[in-house]
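Colleague: Provided below for reference: sequence and predicted model.
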Amino acid sequence: MSVDGMSAIVFGGASGLGEAAARRLAADGAQVVVADLAAERAEAVAGEIGGRAVATDVTDPAAVEAAVAAAHAADGGLRIAVVSAGLGTPAKLVGRDGATPLDAFARVIEVNLLGTINALRVAAAAMAGNEPDARGERGLLVATASIAAYEGQVGQVAYAASKGGVVGLTLPIARELAPRGIRLVTIAPGLFDTPLLAGLPQAARDSLAGTVPFPARLGEPEEYASLVAYAAANQMLNGTVIRLDGALRMAPR
């Protein structure tokens, strides 16, 4: 699928991996809707890339429907949807005072897993009404998991479970949507230089970077964005999860 001239939406597009994806898609010629709960930052990013911002909570069906409608209103309809909104709030199963309150896990799973399903279902429904292109394609969905889905660390109970859910939904959704000419590719990043890590002391950042076999550094959001662009270009990528981690396998802590 050629990105040029296509309508795209990036959930979580106001910062980090999502922002990089929004900027790359716009640079490749797409009309991009930046859908993010951080409305002011979304407006800033959209203004810089010539796109449109829509304040969006991925757990809110009405908000997601409004964001998708804004992207689908473009000529040709919505063709590319990237879901990178998420939370990484840590919580152990058992804390100093006993069992950790269930709410500490519920919100992470609600945003990361149910929010992803919410965004994918609405975007896919819009794409299903598109006219297929010359190769029979109506749209591309890109979900974001994490290598924590495979090697979750201590304190990542909800995060690893939520990202494992995103990994698990990839194939069944791709199989379901295949007759409609809609693909789903999931990216599972390792350690990336995003706002989540930006607040750490430099020594801690260097230590994390040193755990990556090669290249021994934090991933750059633009590398995630380039994989989004490649997924659009390569039609055989479908129903798969791609680790983007420099061969990193996370230690227990």
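Modeller: Sure thing, it's come through.
Colleague: when you work out contacts or count neighbours from here on, use the C-alpha atoms and nothing else.
Modeller: Fine.
Colleague: do I have it right that Pro61 meets Ile117?
Modeller: No - under the criterion of C-alpha atoms under 8 Å, Pro61 makes no contact with Ile117, lying 10.4 Å away.
Colleague: which one's more surrounded, these two?
Modeller: Ranked by neighbour count (other C-alpha atoms under 10 Å), Pro61 and Ile117 place Ile117 first, with 21 against 16.
Colleague: check which helices and strands the helix or strand hosting the more buried one is in contact with.
Modeller: Element membership for Ile117, per DSSP states H and E: helix 115-127. Secondary-structure packing of helix 115-127 (3 or more C-alpha pairs under 8 Å, 6 or more residues apart in numbering; DSSP states H and E): helix 61-72, strand 78-83, strand 139-144.
Colleague: another one to put next to it:
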Amino acid sequence: MVTGNSAAYLRGLPVKLRPELDIAVPRKYNPIAVPHVKTFRMTDTTNVTKEGLRFHHLGGILHVIARQEPVENLVAVLDALMGPWRRPAELTRTKLDQLVAAGPKTYGWPKLKQASALARENVASPQETRLRLALVRAGLPEPVVAHPVWIERFGVHIHPDLAYPFAKIAIEYEGRHHFELTEQVLKDTERYYELGRLGWTVIRVTALHKLDSVVLKVRECLEV
């Protein structure tokens, strides 16, 4: 059955595809001696079939990825599973904690536990994950993900990607579609205007920005 990085990639999670196909087999079996195949001998080989492929269960996939990826990449995967990134949320915080606690306490488990503690619900993209982690690494307070701000004129809450509500600072990560002449640009303009009327400072971030420069801007706005 497919597991690890290969399974995560096929499921649309934010990982870079590795050159080897990751396969899980029962621990009693020998590794598969085939070029470009990496075998993981597992005690729990519970699996599900999707589109004709057998996939390791989600907990098994995550425990294998924890052996392969650095903590930051693993956090991005967990954020994706708990957020609207390309899908409805697949996990809640409670379910993730249960999944991690139920897994084997073997190689990779401490890293998965560490990543789980850093993961947050409602994150909309892996870029937002990396930005949030960069701010925390720099010693700044952790920003709130998708904080609700009531806009009276719209009659709804809007949710900046990241926010410091106590300082009225909103951080918005903007992909390519935010700069095309579409309805999205109009929505962004109206959002930022309304936030400004309420006294919020909006820091806009793109893929062209260096994370260090964003950290500096946030530090200046927070005056810390």
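Modeller: Thanks, I have the structure now. Here the structure is a predicted model, which means the values were calculated and not measured.
Colleague: superposed, what's their TM-score?
Modeller: The TM-score (TM-score structural alignment, normalised by the length of structure 2) is 0.29; 119 aligned residues with a C-alpha RMSD of 6.2 Å.
Colleague: still on that earlier bit, most tightly packed of the helices and strands packed on helix 115-127 of structure 1?
Modeller: strand 78-83 (a mean of 28; mean count of other C-alpha atoms under 10 Å).
Colleague: and the residue lying closest to Arg23 of structure 1 once chain neighbours are set aside, how far from Ala22 of structure 1?
Modeller: Nearest residue to Arg23 of structure 1 in three dimensions, chain neighbours excluded: Ile49, at 6.3 Å (C-alpha to C-alpha, 6 or more residues apart in numbering). As judged by C-alpha to C-alpha, to the nearest Å, Ile49 of structure 1 and Ala22 of structure 1 stand 8 Å apart.
Colleague: where along the stretch 101-250 of structure 1 do the helices fall?
Modeller: Ranges of helices within the stretch 101-250 of structure 1 are 103-109, 115-127, 148-151, 157-177, 195-198, 202-209, 221-233, based on DSSP state H, counting those that start in this stretch.
Colleague: just say helix, strand or coil for Ile203 of structure 2.
Modeller: Assigned by DSSP: H, G, I helix; E, B strand; the rest coil, the conformation of Ile203 of structure 2 is strand.
Colleague: from what I can see Ile169 of structure 2 touches Val144, true?
Modeller: No - applying C-alpha under 8 Å, one finds Ile169 of structure 2 not in contact with Val144, separated by 10.3 Å.
Colleague: who has more neighbours out of these two?
Modeller: Per other C-alpha under 10 Å, whichever of Ile169 of structure 2 and Val144 has more neighbours is Ile169, with 20 against 17.
Colleague: how close does the nearest residue to the more buried one once chain neighbours are set aside sit to Thr129 of structure 2?
Modeller: Distances taken as C-alpha to C-alpha, 6+ apart place Thr201 nearest to Ile169 of structure 2, at 4.9 Å, with adjacent residues excluded. Distance of Thr201 of structure 2 to Thr129 of structure 2, computed by C-alpha to C-alpha: 21 Å.
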